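Student: Pasting a predicted model and its sequence here:
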Amino acid sequence: MTQQQANNPLHGKTLEAILNELVAYYGWPELGTRIRINCFNDNPSIKSSLKFLRKTEWARKKVEDLYISTSFVK
């Protein structure tokens, strides 16, 4: 493992796993309030959210930052 990956709190986590944990913890309404993007507020689903987040770097960064700040990272 490289030093860069040793310090990466998201190493080994897929975007889908991160999103599933956030939805389970917050629920769609609260997640949509914390990160104001339409895929969380208008007919949300894991599939549509993943499609958007994979194409939109700023939105993915917000999701990853919320995941880290929520203390899921061990």
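Tutor: It's in. Not measured: the values here are computed from a predicted model. Numbering: from 1, shown residues only.

Student: only C-alpha atoms for contact and neighbour calcs from this point on.
Tutor: Noted.

Student: Report the contact partners of the residue minimising distance to the centre of the chain.
Tutor: Central residue of the chain (CA atoms, centre = their mean): Val63, 3.4 Å from the mean position. Shown in contact with Val63 (CA atoms under 8 Å, 6 or more residues apart in numbering): Leu19, Ile35.

Student: likewise Phe40?
Tutor: Neighbours of Phe40 in contact, by CA under 8 Å, 6+ apart: Trp28, Pro29, Leu31, Gly32, Ser49.

Student: ok, so what distance separates the first one from Lys74?
Tutor: By that I understand Trp28. Going from Trp28 to Lys74 by CA to CA, to the nearest Å gives 24 Å.

Student: Which of the two has more residues huddled nearby?
Tutor: Neighbours per residue (other CA atoms under 10 Å) separate Trp28 from Lys74, with Trp28 holding more: 20 against 6.

Student: The structure to be compared is supplied as follows:
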Amino acid sequence: MDSPAQPRNPLHGITLARMIEDLADYYGWEELGQRIPVRCFTHDPSVASSLKFLRKTPWAREKVEGLYLYTLRQTRQSD
């Protein structure tokens, strides 16, 4: 069974790793840790450690997704 298309979902097709990489590139790890104060962003941050934590912690993943969507909106408005 095919999954239904999600043309209006901006997160469709975006992996969690891609979100973390994009946010870290845009804000840097230090500012990312200030915006979302979780240990995987503030102490020896890496994509691998962040993925491990965020896959187990739904509330933190929601914050990352929310910041990613906010950042997408802001960058699209400034273009």
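Tutor: Now that the structure is in, tell me what you want to look at. Because the structure is predicted, anything quoted here is derived from the model rather than measured.

Student: sorry, back to before: which pair in the contacts of Phe40 of the first structure spans the largest distance?
Tutor: Largest separation among these by CA to CA: Pro29 and Ser49, giving 13.7 Å.

Student: Of these two, which one has the most company?
Tutor: Neighbours were tallied for Pro29 of the first structure and for Ser49 using other CA under 10 Å; the higher tally belongs to Ser49 (17 against 13).

Student: In contact with that one, which residues?
Tutor: Cys39, Phe40.

Student: sorry, back to before: SS state for the residue nearest to the centre of the first structure?
Tutor: helix (DSSP: H, G, I helix; E, B strand; the rest coil).

Student: swap in Asn9 of the second structure?
Tutor: Asn9 of the second structure is classified as coil under three-state DSSP.

Student: With distance to Ala59 of the first structure and secondary structure as extra columns, can I get the contacts of Phe40 of the first structure in TSV?
Tutor: Formatted as TSV, the contacts of Phe40 of the first structure follow (distance: CA to CA, whole Å; DSSP: H, G, I helix; E, B strand; the rest coil):
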residue	distance to Ala59 of the first structure	secondary structure
Trp28	15	helix
Pro29	17	helix
Leu31	12	helix
Gly32	12	helix
Ser49	10	helix
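
Student: Using JSON lines, lay out those residues together with distance to His11 of the first structure.
Tutor: Listed next are the contacts of Phe40 of the first structure as JSON lines, based on distance: CA to CA, whole Å:
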{"residue": "Trp28", "distance to His11 of the first structure": "25"}
{"residue": "Pro29", "distance to His11 of the first structure": "27"}
{"residue": "Leu31", "distance to His11 of the first structure": "22"}
{"residue": "Gly32", "distance to His11 of the first structure": "25"}
{"residue": "Ser49", "distance to His11 of the first structure": "21"}
